[in-house]
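Asker: Prediction below, plus the sequence it came from.
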Amino acid sequence: MTEEELLAARFEEQRPRLRAVAMQVLGSSSDADDAVQEAWLRLSRTGATAVNDLAAWLTTVVARVSLNILRSRGTRREQPLPEEGVPRRGFAEPSGAAPEDQAVLADSVGLALLVVLDTLGPAERLAFVLHDLFGVPFEDIAPIVERSPAATRKLASRARRRVRGATVAGEKEAARRDEIVTAFLAAARGGDFDALLRLLAPDAVLRTDPAAARAGASAATGARDVARGFTGRVKAARLALVDGLAGLIWVSEGRLRVVFTFAVAEGKITAIDVVADDDRLARLDVRPLER
């Protein structure tokens, strides 16, 4: 194996963790890939012989590149939405996890957290992600954000308080959503039209993808029409987590056939999407709930 091939192999060992760092800092798959690619370019120019601790060196490079991207976004007033592949729920406390476990630790961070992180300044966001999610010492983060270790600790502390507050609110919202979808399924199975109306917003909509429409599902607008479409039906549907949120699924002959996803606002269902397209179903993270 040539020296270049050996260097590339060592980099590939670090790639999953580097991408996890960039994803949590940036919340954008394309930006994360750009940051990781830039780290590789810098490493290939520098060479492994000039680097004492490869993992720490690469993490620092990815962090610096990510920080520059965040600052550039602020200048352009652009905030990308969280993308596919970003986990949907949860918050991980600092755990001192071993390096090989830290990418897994980061995967417990949810969509709600990414939304909160978008409200933080770039330095706050970077300090929180690097320390709380990946165990990087404040002494190593300080030069990246151009602050003292004590000031860097304060940055992470402020971010942590905001994240914890948002997490509590998010958990309450998720619990309420679970209750609403569970009640909706019970009312639909039992043919309780009035109960369905109470759960639906007046302007609720039912949307279907082309595959669902071909199978006989009909779109509807307004609570009464949506409720009529479900009254006494979906008896075979089951509760499930769909991309981390409460939803319904229909499984036939061991195969996932249909997924129902719900949009909920102010305690009411505002939209239901019926997904039956095989390609779309394959991209969903579906976890049946036994109740």
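Answerer: Noted; the coordinates are in hand.

Asker: contacts and neighbour counts: CA atoms only from here.
Answerer: Will do.

Asker: Now the stretch of helix or strand residue 203 belongs to: buried residues?
Answerer: Residue 203 is part of strand 200-208, with elements assigned from DSSP states H and E. For strand 200-208, burial by neighbour count (16 or more other C-alpha atoms under 10 Å) applies to 200, 201, 202, 204, 205, 206, 207, 208.

Asker: Now do the helices in the stretch 151-291 of the chain.
Answerer: Under the criterion DSSP state H, counting those that start in this stretch, the stretch 151-291 of the chain contains helices at 193-199, 210-214, 223-230, 278-283.

Asker: For residue 69, give me its contacts.
Answerer: 26, 31 (C-alpha atoms under 8 Å, 6 or more residues apart in numbering).

Asker: Buried residues, the helix or strand where it lies. List them.
Answerer: In this structure, residue 69 sits in helix 54-76 according to DSSP H and E. The neighbour-count check on helix 54-76 (16+ other C-alpha under 10 Å) flags 54-55, 58-67, 69-70 as buried.

Asker: do the same with stretch 128-142
Answerer: Counting neighbours by 16+ other C-alpha under 10 Å, the buried set in stretch 128-142 is 128, 129, 130, 131, 132, 133, 134, 135, 136, 138, 141, 142.

Asker: Quickly note the distance from residue 248 to residue 87.
Answerer: Computed as C-alpha to C-alpha, to the nearest Å, the residue 248 to residue 87 distance reads 19 Å.

Asker: same check, this time on residue 149
Answerer: In terms of C-alpha to C-alpha, residue 149 sits 30 Å off from residue 87.

Asker: Then residue 176?
Answerer: Taking C-alpha to C-alpha, one finds residue 176 at 20 Å from residue 87.

Asker: what's near enough to touch residue 115?
Answerer: Contacts of residue 115 (C-alpha under 8 Å, 6+ apart): residue 82.

Asker: Remind me which helix or strand it belongs to.
Answerer: Going by DSSP H and E, residue 115 is part of helix 111-117.

Asker: ranges for the helices of the stretch 1-150 of the chain?
Answerer: Going by DSSP H, counting those that start in this stretch, the stretch 1-150 of the chain shows helices at 3-26, 29-46, 54-76, 99-106, 111-117, 122-128, 134, 138-145, 149-190.

Asker: In addition, the following structure is provided for comparison:
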Amino acid sequence: METAAVDRFEASRGRLAALAYRLLGSAADAEDAVQDAFLRWQAADRERVEVPEAWLTKVVTNLCLDRLRSAQARHERSAGAWLPEPLLEGDPMLGPADTVEQRESVSLAVLLLMERLSPVERAVYVLREAFSYGHGEIARILDISESASQQHAHRARVRVAAERRRGQADPVSARRVVEEFLAAATSGRTDRLVALLTDDVTAVSDGAGLARRLLRLRTRERVATFVRAGFKPTEAKRRLAGGSPSLHIATVNGTPAVVAVVDGRVAGAVTFDVSEGRVAALCGVAKADRLARLDAAWQRQEHPAPVIAAW
């Protein structure tokens, strides 16, 4: 393939990867979809492609839809053990973050909520909210009518908003809430934990890979009890983690997070959605296969001293 055609694809690679990640919730799957799109670009009659960016967007979107509709994907996601793959701040796969909608569309909380949408609703929502495509463009990408695109977008927004009646917190305030939350969790102050949670708080965890299904909790008291137990140091947990973790506060998928690090490697991450000075949602990931990309990014960066040096 001529250099100009390769360069044209590479100029779109970052945007395509960010689109695929939002649709699939997995960096590895997103990379596979983009590579498949490259192979199709290589085999295409490129002289007949009037707008390469639109052609590539259509190909990647539909490759992702095929993955979401596949029997294997439906089984994995319906089995109740699937979580999105967390990404560290600065990862190019996070894509555009200029607007509130773009930042929200990549948070773990919203990626989880999008699991409740049909594949087409999810595609319309991502293309519209995160990439600002018009309904006419979306209709051409998905081979649907413009009115159908509008209807899918409306249903998707309503379903996501129903679970996210949140006020936005600025990054500095959100980090301060998470610092206070971590101090309460590690000191055993369950009453303070309860006070730092919203009335409709939710928590989701993969249980460090020890549970067959995701752990899902509601109510402030249940979430606070679970968090306190999770952050309470024990010898068994140190053995499971491979040592005594240091706890850092970082930004993961656009929200503040506590990252547990053992011997320089990420052993777990908990992301926080903060609303009006309290924690509205938590998502904990500790399975090694979901942390591989975050861990690799962590090791490439310099980090401030941990909030807790030895857990």
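Answerer: Thanks, I have it. Keep in mind the model is a prediction, meaning the values are calculated, not measured.

Asker: where does the TM-score land?
Answerer: Aligned and superposed, the two chains score 0.61 in TM-score terms (TM-score structural alignment, normalised by the length of structure 1); 234 aligned residues with a C-alpha RMSD of 4.6 Å.

Asker: still on that earlier bit, and the furthest pair within the buried residues of stretch 128-142 of structure 1?
Answerer: For those, the farthest-apart pair by C-alpha to C-alpha is 133 and 142; their separation is 16.2 Å.

Asker: higher neighbour count, residue 176 and residue 87 of structure 1?
Answerer: Set residue 176 of structure 1 next to residue 87 and count neighbours by other C-alpha atoms under 10 Å: residue 87 wins out with 21 against 16.

Asker: Which residue, other than its chain neighbours, is closest to that one?
Answerer: In this structure, residue 87 of structure 1 finds its nearest non-sequential neighbour in residue 110, 5.0 Å apart by C-alpha to C-alpha, 6 or more residues apart in numbering.

Asker: Surely the one you found and residue 82 touch.
Answerer: No - taking contacts as C-alpha atoms under 8 Å, residue 110 of structure 1 lies outside contact range of residue 82: 10.0 Å.

Asker: quick one, what contacts the closest residue to residue 156 of structure 1 other than its chain neighbours?
Answerer: Spatial nearest neighbour of residue 156 of structure 1, chain neighbours left out: residue 128 (4.4 Å); criterion: C-alpha to C-alpha, 6+ apart. With contact set as C-alpha under 8 Å, 6+ apart, residue 128 of structure 1 has these partners: 155, 156, 157, 159, 160.

Asker: which one in structure 2 is aligned with residue 128 of structure 1?
Answerer: Under the alignment (TM-score structural alignment), residue 128 of structure 1 pairs with residue 125 in structure 2.

Asker: what packs against the longest strand anywhere in structure 1?
Answerer: Longest strand in structure 1, counting residues (DSSP state E): strand 255-265. Other elements packing on strand 255-265 of structure 1 under the criterion 3 or more C-alpha pairs under 8 Å, 6 or more residues apart in numbering; DSSP states H and E are strand 245-252, strand 268-275, helix 278-283.

Asker: need the contact list for residue 84 of structure 1.
Answerer: residue 29.

Asker: try 7 Å this time
Answerer: Shown in contact with residue 84 of structure 1 (C-alpha atoms under 7 Å, 6 or more residues apart in numbering): no residues.

Asker: mind checking how far it is from residue 226 of structure 1?
Answerer: For residue 84 of structure 1 relative to residue 226 of structure 1 (C-alpha to C-alpha), the value is 29 Å.

Asker: Equivalent analysis for residue 267 of structure 1, please.
Answerer: For residue 267 of structure 1, the distance to residue 226 of structure 1 - C-alpha to C-alpha - is 17 Å.

Asker: measure the residue of structure 2 positioned farthest from its centre to residue 148 of structure 2 for me?
Answerer: If you look at how far each residue of structure 2 sits from its centre, by C-alpha atoms, centre = their mean, the farthest one is residue 47, at 36.9 Å. Distance, residue 47 of structure 2 to residue 148 of structure 2, using C-alpha to C-alpha: 31 Å.

Asker: Residue 180 of structure 2 too?
Answerer: Residue 180 of structure 2 is 46 Å from residue 148 of structure 2, by C-alpha to C-alpha.

Asker: before we move on, the earlier item: name the surrounding residues that touch the strand holding residue 203 of structure 1.
Answerer: Against strand 200-208 of structure 1 from outside (C-alpha under 7 Å, 6+ apart): 217-223, 226, 268-275.

Asker: Narrow those residues to those that are buried.
Answerer: Here, 16+ other C-alpha under 10 Å leaves 217, 219-220, 222-223, 226, 268-275 buried among these.

Asker: which pair in those residues spans the largest distance?
Answerer: Longest span within these, C-alpha to C-alpha: 217 and 268, 22.1 Å.

Asker: Distance of the equivalent of residue 53 of structure 2 over in structure 1 relative to residue 135 of structure 1?
Answerer: Alignment note: residue 53 of structure 2 maps to residue 55 in structure 1; criterion TM-score structural alignment. Shown here: residue 55 of structure 1 relative to residue 135 of structure 1, a distance of 13 Å by C-alpha to C-alpha.

Asker: what's the answer for residue 161 of structure 1, then?
Answerer: Residue 161 of structure 1 is 18 Å from residue 135 of structure 1, by C-alpha to C-alpha.

Asker: Look up how far residue 144 of structure 2 lies from residue 160 of structure 2.
Answerer: 22 Å.

Asker: I'd assumed residue 61 was in contact with residue 18 of structure 1.
Answerer: No - with contacts counted by C-alpha atoms under 7 Å, residue 18 of structure 1 stays clear of residue 61, the gap being 9.5 Å.

Asker: between these two, what contacts are shared?
Answerer: By C-alpha under 7 Å, 6+ apart, no residue touches both residue 18 of structure 1 and residue 61.
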